[in-house]
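Peer 1: take a look and give me a structure for this.
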Amino acid sequence: MDGEVNETYITLEGHVELDRFRYLYFAVMLAAYVCIVVCNLTIVYVIWTHENLHEPMYVFIAALLLNSVVFSTNIYPKLLSDFLSEKQIISYSACYLQFFLFYSLSGSEFLLLAAMAYDRYVSICKPLQYATIMGRNTVSIYLSLAWLVPASVTGVQVILSSNMKLCRLNLDGVLCNNSIYHMYCVSSKVHIVFGALSVAFIALFSLIFIVFTYSRILIISYRSSKEVRKKAAQTCSPHLLVLISFSCLCAFDVIIARLGSNLTKLIHLIMTLQAVLYHPLLNPIIYGLKMKEISKQLRRLFSQAKVL
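Peer 2: Reported below is the predicted structural model:
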């Protein structure tokens, strides 16, 4: 039976003092997961139920928050289960599914932020053409591309990786991210090149595009009236804060992948949890507080709840 398990399952060895702190870990991460789901879906509900929020900017925000919920659901239930289990193991196929969703949804986040930057650029720099350029069909196409392109690219990566020989069945982490590459006997040049190109295509392209669009917004706002500058600050600052938060998530993941073997288990665990904790929690806080219309509708919702 043990031999069968070793062939099929991967051991997650990134947990620190689990016997001592398992219930503390479980309570903290369960509270974080519930908070992520409730806060993100509350804003999605507000956007869905108020017609004045059925504009491209708010549709992209709702898509971004849904993306965060699915991203967290890919990680937290398994993590919570591991905290209470005697053995922290995951099947080979489930590990690749978690890897696929982790990087597919991360890529979608970049493209959604790029679409939001373009939406703000058109709204502020080409206001008379906004309704024509950002029509319903255009928004639907952007949303479809934001989810399908990263899924296709990550799917190819998974297919290339799945046939590679494994020399170890233990993972120096608590989830299946880039750390799985350390399990392979030999690193594939094709896999490395494709991985680098996919990161450049999605992440780097999105970042360059976002920087370009916000630079144009900044230049045009500076030359325009005070009202235009105020509008730019109100609608662009939340997106920039989310971009910075998400870039930190990606930076943590890259550092873990490159320096994983040189990091202590405690530092490895802390960096991994930061990568999956802060961003999904910050998104609804940033949009709930910084976006005037969303904040107004949230206050109404909460005041109605108090009356009931």
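Peer 1: when you work out contacts or count neighbours from here on, use the C-alpha atoms and nothing else.
Peer 2: OK.
Peer 1: with adjacent residues omitted, what lies nearest to residue 39?
Peer 2: Spatially, and ignoring its direct neighbours in sequence, residue 39 is nearest to residue 284 (6.0 Å; CA to CA, 6 or more residues apart in numbering).
Peer 1: quick one: residues contacting that neighbour.
Peer 2: 39-40, 43, 65 (CA atoms under 8 Å, 6 or more residues apart in numbering).
Peer 1: ranges for the helices of the stretch 201-308 of the chain?
Peer 2: Secondary structure of the stretch 201-308 of the chain by DSSP state H, counting those that start in this stretch: the helices cover 205-223, 226-259, 265-290, 292-307.
Peer 1: for these, which one ends up most surrounded?
Peer 2: helix 265-290 (a mean of 19; mean count of other CA atoms under 10 Å).
Peer 1: okay, the residue nearest to residue 164 when sequence neighbours are not counted and residue 299: tell me how far apart.
Peer 2: Excluding the flanking residues, the one nearest residue 164 by CA to CA, 6+ apart is residue 184, at 6.7 Å. Per CA to CA, to the nearest Å, residue 184 is found 52 Å from residue 299.
Peer 1: which residues touch stretch 195-204?
Peer 2: Against stretch 195-204 from outside (CA under 8 Å, 6+ apart): 107, 110-111, 150, 153, 157.
Peer 1: for that stretch, measure first residue to last.
Peer 2: For stretch 195-204, the end-to-end distance is 13 Å (CA to CA).
Peer 1: before we go on, could you also do this sequence so I can check it against the first one:
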Amino acid sequence: MINFTEVSYLTFGAYFDIGHFKYLFFWIIMCFYVAIICANVLLIVVICLNRSLHEPMYIFLCNLFVNELFGSTGLFPFLLVQILSDIHIVSVFFCFLQIFCLYTYVNVQFYNLAVMSYDRYLAICCPLQYNTRMTSNKVCVLIVLTWLFPVIVIVIMISLNASLQLCGNNIDRLNCDNYSLVKLACSDTSVNNIYGLIYSFTVLILVFVIFYTYIRILKVCLSGSKQTRQKAVSTCTPHLASLLNFTFGCFFEVLQSRFNMSSVPIILRIFLSLYFLTCQPIFNPLMYGLNLTKIRIICKSLVLSKITPRFRTGGRMLEAKRPRASVEKAGEV
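Peer 2: Model prediction:
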């Protein structure tokens, strides 16, 4: 029996030799990572610098974008190093660190989406009480809780896993995963399994609560005026799209980790295992940036701010030249 302290590194078995194509994949993922950083940072700056966006909904969105940067940083640099490396190994400590980052990201995502659904419920279903019930102090408390609960939950989970005795060091994945680490254990994992079930059940309840909240919102919207329905639908559509995208991505990940997927092509398995970690950070900025009118208008003004002054200056020069030309023509006549 191998003690946990005797296992100093873990090997990733999902990587395979792709020859010189690894440099192509490296640059593709690098560009994707840079796009994620630029898109999320842009929206964070837009929300922070514009007072018109200092509302609870946009503050929760800013928290969502910060979490996207946190989760992406926990995955993409590691993937880039592993793609270029010939030996796909990592220390046990770093593996637990990556598990902490990725699982915290997933939990913060769900908790933040739950808070955003609650905010939309108050704004649409209880508009007269919104300002009194969603105060600035309450917004700060909710943001702190969206990070505090996940950190506590994941720290407990990692503490339970750190006490396990491992009988191997090979993980058939591209990144560190909690369940894959538990499967390597040769000691009793009953406590870990019970805690994992409670954790999964809690997340499942949270997802159902979010969907129930939006069902209530849709009922109120359908009974209101046409303008109310259009405004509510345009506001809630990005939230629902983000929730569905992330939930289905997590579902595929759970399905792959719990069941034998050897019959599925390895490329598809890799895509499904990384979908919710790679697509969500770029999906959210595009969805919210394109659908929310205030953010879209401010982003356009920021992008075009350096171009429009030139056109305005050129227009003024043309206007200044027109009278002279008309005077000259009048003199000729």
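Peer 1: can you give me the TM-score here?
Peer 2: Once superposed, the chains reach a TM-score of 0.94 (TM-score structural alignment, normalised by the length of structure 1), with 303 aligned residues with a CA RMSD of 1.8 Å.
Peer 1: rewinding a little: can you tell me which of the contacts of residue 284 of structure 1 stay in contact in structure 2?
Peer 2: Compared against structure 2 with both residues aligned by TM-score structural alignment, their matches' CA atoms under 8 Å, the contacts of residue 284 of structure 1 retain 39-40, 43, 65.
Peer 1: for these, name the two members farthest from one another.
Peer 2: Pairwise distances across those (CA to CA) peak at 9.1 Å, for the pair 39 and 65.
Peer 1: more neighbours: these two, which one.
Peer 2: residue 65 (26 against 21; other CA atoms under 10 Å).
Peer 1: what sits closest to the more buried one if chain neighbours are left out?
Peer 2: residue 40 (5.5 Å).
Peer 1: quick one: the residue nearest in space to the middle of structure 1 from residue 236 of structure 1, how far?
Peer 2: Among the residues of structure 1, the one closest to the centroid is residue 106, at 4.4 Å (CA atoms, centre = their mean). Distance of residue 106 of structure 1 to residue 236 of structure 1, given as CA to CA: 21 Å.
Peer 1: equivalent analysis for residue 62 of structure 1, please.
Peer 2: Noted for residue 62 of structure 1: a distance of 16 Å to residue 236 of structure 1, by CA to CA.
Peer 1: equivalent analysis for residue 227 of structure 1, please.
Peer 2: 14 Å.
Peer 1: same check on residue 8 of structure 1?
Peer 2: 48 Å.
Peer 1: for the helix or strand containing residue 106 of structure 1, name the packing helices and strands.
Peer 2: Counting by DSSP states H and E, the element that carries residue 106 of structure 1 is helix 92-125. Counting contacts by 3 or more CA pairs under 8 Å, 6 or more residues apart in numbering; DSSP states H and E, helix 92-125 of structure 1 is packed against strand 9-12, helix 56-73, helix 130-133, helix 136-162, helix 205-223, helix 226-259.
Peer 1: report the angle between the axes of it and helix 136-162?
Peer 2: Put simply, helix 92-125 of structure 1 runs at 150 degrees to helix 136-162, going by axes from the mean of the first three to the mean of the last three CA atoms, to 10 degrees.
Peer 1: any quick PyMOL command for the buried ones out of the contacts of stretch 195-204 of structure 1?
Peer 2: This is the PyMOL syntax for the buried subset of these, where burial follows 16 or more other CA atoms under 10 Å:
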select buried, resi 107+110+111+150+153+157
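Peer 1: so which of the contacts of stretch 195-204 of structure 1 is the closest to residue 76 of structure 1?
Peer 2: Among the contacts of stretch 195-204 of structure 1, and counting by CA to CA, the member closest to residue 76 of structure 1 is residue 107, at 19.3 Å.
Peer 1: what is the burial count for residue 7 of structure 1?
Peer 2: 11.
Peer 1: what's the counterpart of it in structure 2?
Peer 2: Under the alignment defined by TM-score structural alignment, residue 7 of structure 1 is paired with residue 7 of structure 2.
Peer 1: wait, that match touches residue 169, no?
Peer 2: Yes: between residue 7 of structure 2 and residue 169 there is a contact under CA atoms under 8 Å: 7.0 Å.
Peer 1: ok now the helix or strand containing the residue nearest to residue 65 of structure 1, how far from the chain's centre?
Peer 2: Here residue 40 of structure 1, judged by DSSP H and E, is contained in helix 18-49. With CA atoms, centre = their mean, to the nearest Å as the basis, helix 18-49 of structure 1 stands 15 Å off its chain's centre.
Peer 1: check the mean deviation of that helix from structure 2.
Peer 2: After superposition onto structure 2, helix 18-49 of structure 1 sits on average 0.9 Å from its aligned residues (mean CA distance after the TM-score superposition for structure 1).
Peer 1: now do the contacts for residue 251 of structure 1.
Peer 2: Counting by CA under 8 Å, 6+ apart, there are no residues that residue 251 of structure 1 touches.
Peer 1: if I look at it, how far off is residue 140 of structure 1?
Peer 2: 30 Å.
Peer 1: again, but for residue 77 of structure 1
Peer 2: 30 Å.
Peer 1: next: residue 290 of structure 1.
Peer 2: From residue 290 of structure 1 to residue 140 of structure 1 the distance is 25 Å (CA to CA).
Peer 1: give me the residues contacting stretch 225-241 of structure 1.
Peer 2: By CA under 8 Å, 6+ apart, stretch 225-241 of structure 1 touches 113, 116-117, 120, 124, 217-218, 221-222, 286-287, 290-292.
Peer 1: good, wrapping up.
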